[in-house]
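1. here is my input; please provide its structure:
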Amino acid sequence: MSNDASQEAMTCETNAGLDDAQVRAYLEAHPAFFERQSDLLADVRLPHAQRGSISLVDRQLDKLREQNGQLREEITALMTVAKHNESIYQSFCQLYVALLPCQSINDIHQQIQQVLSELLNLSAITMWPLADQQDWVPRRKPVDNEALQQLQRRRLQNGAYYFGRLNDADKALLFDDQHVESAALMTLEEGSILLAFGSADVDHFNPNLDVLLLDQLRTLLSAVLKQLRERRNG
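-> Have a look, this model is predicted:
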């Protein structure tokens, strides 16, 4: 045995009472330890739940296999998300083209429902006025402007979006009796219109959603609505 190895063995024997932290600190401070003690890699035996006792080399290989498996799963998940995002992008492009020839806000509402309901697995899409314009925004019941404005201030807080759950009163106001557990709310055309998306999945809309595509949709919808309003008011 070499002098270095002998000295190392004596040191280990002298410090037989080392705890885990000290052993780890020593190995981290002496990365060449296993190069000098290469035979130790094959001799050290580690407990294994399925295989009994295995060598340190085998345990390292198992760990690498586990890490590779995790990386493959993460890559697969990223590819799935990318494919879904591409599908959403393509559908949004179709919606943009479909919105351009719309002659009324009802046409716009219908196109949004047709394109996005199935794509995003939504249970409801509604549009509401945030000002006194009952004949401008499609509706199925009289509009409670005061309640809608209060909801806007409470949920959006001067922002453009809200993602998450709603209480029963808000759901009844926006979606009537349709099954909605989470919602996305956005204002259109300088805050004069509220567009509401509802999903039966409680986790479908959450505060961590990316708004890149929604920003584009909001910009286009606001531009189309502004043109319609200008033509309508002559």
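2. contacts, neighbours, all on C-alpha from now
-> Will do.
3. which non-adjacent residue is nearest the most centrally placed residue in the chain?
-> The residue lying closest to the centre of the chain (C-alpha atoms, centre = their mean) is Leu209, at 4.9 Å. Nearest in space to Leu209, with sequence neighbours left out and distances taken as C-alpha to C-alpha, 6 or more residues apart in numbering, is Phe163 at 7.7 Å.
4. just the helices in the protein please.
-> Secondary structure of the chain (DSSP state H): helices located at 3-14, 20-29, 33-36, 38-43, 56-99, 105-119, 145-155, 168-175, 212-233.
5. the closest residue to Val224 other than its chain neighbours: neighbouring residues, count only.
-> Excluding the flanking residues, the one nearest Val224 by C-alpha to C-alpha, 6+ apart is Leu100, at 7.0 Å. Neighbourhood size, Leu100 [other C-alpha atoms under 10 Å]: 13.
6. ok, now how distant is Leu100 from Ala32?
-> 69 Å (C-alpha to C-alpha, to the nearest Å).
7. still on that earlier bit, so for Pro138, which of the helices of the chain sits nearest?
-> helix 105-119 (6.0 Å; C-alpha to C-alpha).
8. who does the closest one touch, helix- and strand-wise?
-> Secondary-structure packing of helix 105-119 (3 or more C-alpha pairs under 8 Å, 6 or more residues apart in numbering; DSSP states H and E): helix 56-99, strand 124-129.
9. quick one: closest of the ones you listed to Asn106.
-> Nearest of the helices and strands packed on helix 105-119 (C-alpha to C-alpha): strand 124-129, 9.6 Å.
10. compare with the first, here's sequence two:
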Amino acid sequence: MESSPEEVAEYLRMHPEFFEEYADMLAEIQVPHPHGGRAIPISERQIVALRDKNRILQDKLGELIRFGEENGAITEKMHRLAVALLTFTHLADFLHGLNFHLREDFSIPHMALRLWNMTADGPPLPEFTPTGADIRALAESLPRPYCGSHVLDEIRDWFGEDAVRLRSFAMVSLSAEQTIGLLVMGSEDPQRFYPEMGTIYLAQLGELVSAALKRFTRAEG
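-> Model prediction:
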């Protein structure tokens, strides 16, 4: 009765001494090359398999190194932004500096910000333009930053003439004991902000901006 391939494999697993007793025979066995039709010895086939595994591990290591370098670069940019925001003494300069760093350091070409539940001294700023109830409800309902292609029409209007070119957005809720605003970033690239992207740094950006705004504003009584 002929044995099945599974039975042969199980026998070899249970009797490793077989390979020592029949070493000469094993050296004569030819098997198909994994990357071509020619036959090669079993020993060479094992070497090829090890090379393939090593190549896969090297690719994964390279990917991890690349991710680490990208994260390190973002961390440095976040640090530069935090230091820069601490230097401003006027809210208008703070908002201009935030826009500048997002554009120049983070390659985010368009930013819009609306604030509420707080007031600030000085001349009126567009960031305090009254918003609709839908905007406030949206900001309060965001458990984490949103990334994608859809935003409310009112938000699109914040970007003026640039709105027609924008294809992806990131929305970050701002809070200080209560929701105080919504930061929205836009891009012409539909893949700049996509639903599956990580949002850790966007969340940290929201926390940084929220904390920094406390220096220039006060909660409405």
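11. let's have the helices of the first structure in a markdown table, adding distance to Ala200 of the first structure.
-> Listed next are the helices of the first structure as a markdown table, based on distance: least, C-alpha to C-alpha, whole Å:
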| stretch | distance to Ala200 of the first structure |
| --- | --- |
| helix 3-14 | 63 |
| helix 20-29 | 50 |
| helix 33-36 | 57 |
| helix 38-43 | 56 |
| helix 56-99 | 19 |
| helix 105-119 | 12 |
| helix 145-155 | 19 |
| helix 168-175 | 12 |
| helix 212-233 | 20 |
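12. measure Val151 of the second structure to Glu10 of the second structure for me?
-> Separation of Val151 of the second structure from Glu10 of the second structure (C-alpha to C-alpha): 60 Å.
13. and the two? which has more neighbours close in?
-> Comparing Val151 of the second structure with Glu10 by other C-alpha under 10 Å, the one with more neighbours is Val151, at 15 against 11.
14. isn't that one right up against Leu166?
-> No. Using C-alpha atoms under 8 Å, Val151 of the second structure makes no contact with Leu166, being 10.6 Å away.
15. any idea what His109 of the first structure aligns with in the second structure?
-> With TM-score structural alignment defining the correspondence, His109 of the first structure maps onto Leu95 in the second structure.
16. before we move on, what about Gln70 of the first structure?
-> The equivalent of Gln70 of the first structure in the second structure is Ile56 (alignment by TM-score structural alignment).
17. and its match, how many residues sit next to it?
-> Residues lying near Ile56 of the second structure (other C-alpha under 10 Å) number 12.
18. before we move on, what about Gly37 of the second structure?
-> 9.
19. and it, how far from Gln46 of the second structure?
-> 16 Å.
20. which residues sit against stretch 98-112 of the first structure?
-> The set of residues external to stretch 98-112 of the first structure that reach it, using C-alpha atoms under 8 Å, 6 or more residues apart in numbering, is Leu95, Ile125, Thr126, Met127, Trp136, Val137, Pro138, Leu221, Val224, Leu225, Leu228.
21. could you do stretch 188-206 of the second structure as well?
-> Against stretch 188-206 of the second structure from outside (C-alpha under 8 Å, 6+ apart): 74, 78, 144-149, 165-170, 172-174, 183, 187.
22. that one: end-to-end distance?
-> Terminal residues of stretch 188-206 of the second structure lie 22 Å apart, using C-alpha to C-alpha.
23. what does Gln152 of the first structure align to in the second structure?
-> In the second structure, Gln152 of the first structure lands on Ala139 (TM-score structural alignment).
24. swap in Met79 of the first structure?
-> Checking TM-score structural alignment: Met79 of the first structure goes with Ile65.
25. what about that match, distance to Leu205 of the second structure?
-> Ile65 of the second structure sits 24 Å away from Leu205 of the second structure, going by C-alpha to C-alpha.
26. who has more neighbours out of the two?
-> Legend: neighbour count by other C-alpha under 10 Å for Ile65 of the second structure and Leu205, higher for Leu205 (19 against 12).
27. quick one: map the residue nearest to Val224 of the first structure onto the second structure.
-> In the second structure, Leu100 of the first structure lines up with Leu86, judged by TM-score structural alignment.
28. what count of nearby residues applies to the nearest residue to His101 of the second structure once chain neighbours are set aside?
-> Counting by C-alpha to C-alpha, 6+ apart, His101 of the second structure lies nearest to Leu81, which is 6.6 Å off, once chain neighbours are set aside. As a burial measure, Leu81 of the second structure scores 21 neighbours (other C-alpha under 10 Å).
29. distance of Leu81 of the second structure from Asp134 of the second structure?
-> On the measure of C-alpha to C-alpha, Leu81 of the second structure and Asp134 of the second structure end up 30 Å apart.
30. again, but for Glu7 of the second structure
-> 67 Å.
31. and for the match of Gln152 of the first structure, nearest residue in space, chain neighbours not counted?
-> In this structure, Ala139 of the second structure finds its nearest non-sequential neighbour in Ser173, 5.1 Å apart by C-alpha to C-alpha, 6+ apart.
32. check contacts around the one you found.
-> Ser173 of the second structure makes contact with Ala139, Glu140, Leu142, Arg144, Pro145, Thr179, Gly181, Leu182, Leu183, Gly206 under the criterion C-alpha under 8 Å, 6+ apart.
33. surely Leu225 of the first structure is in contact with Gly191?
-> No. Taking contacts as C-alpha under 8 Å, Leu225 of the first structure lies outside contact range of Gly191: 11.7 Å.
34. when those two are compared, which one has more neighbours?
-> Counted by other C-alpha under 10 Å, Leu225 of the first structure and Gly191 do not tie: Leu225 has more neighbours, with 20 against 16.
35. what does that one correspond to in the second structure?
-> By TM-score structural alignment, Leu225 of the first structure lines up with Leu213 in the second structure.
36. how about that match: what's its closest non-neighbour residue?
-> Counting by C-alpha to C-alpha, 6+ apart, Leu91 is the residue found nearest to Leu213 of the second structure once chain neighbours are left out, at 7.9 Å.
37. ok, now how distant is that neighbour from Leu183 of the second structure?
-> Separation of Leu91 of the second structure from Leu183 of the second structure (C-alpha to C-alpha): 15 Å.
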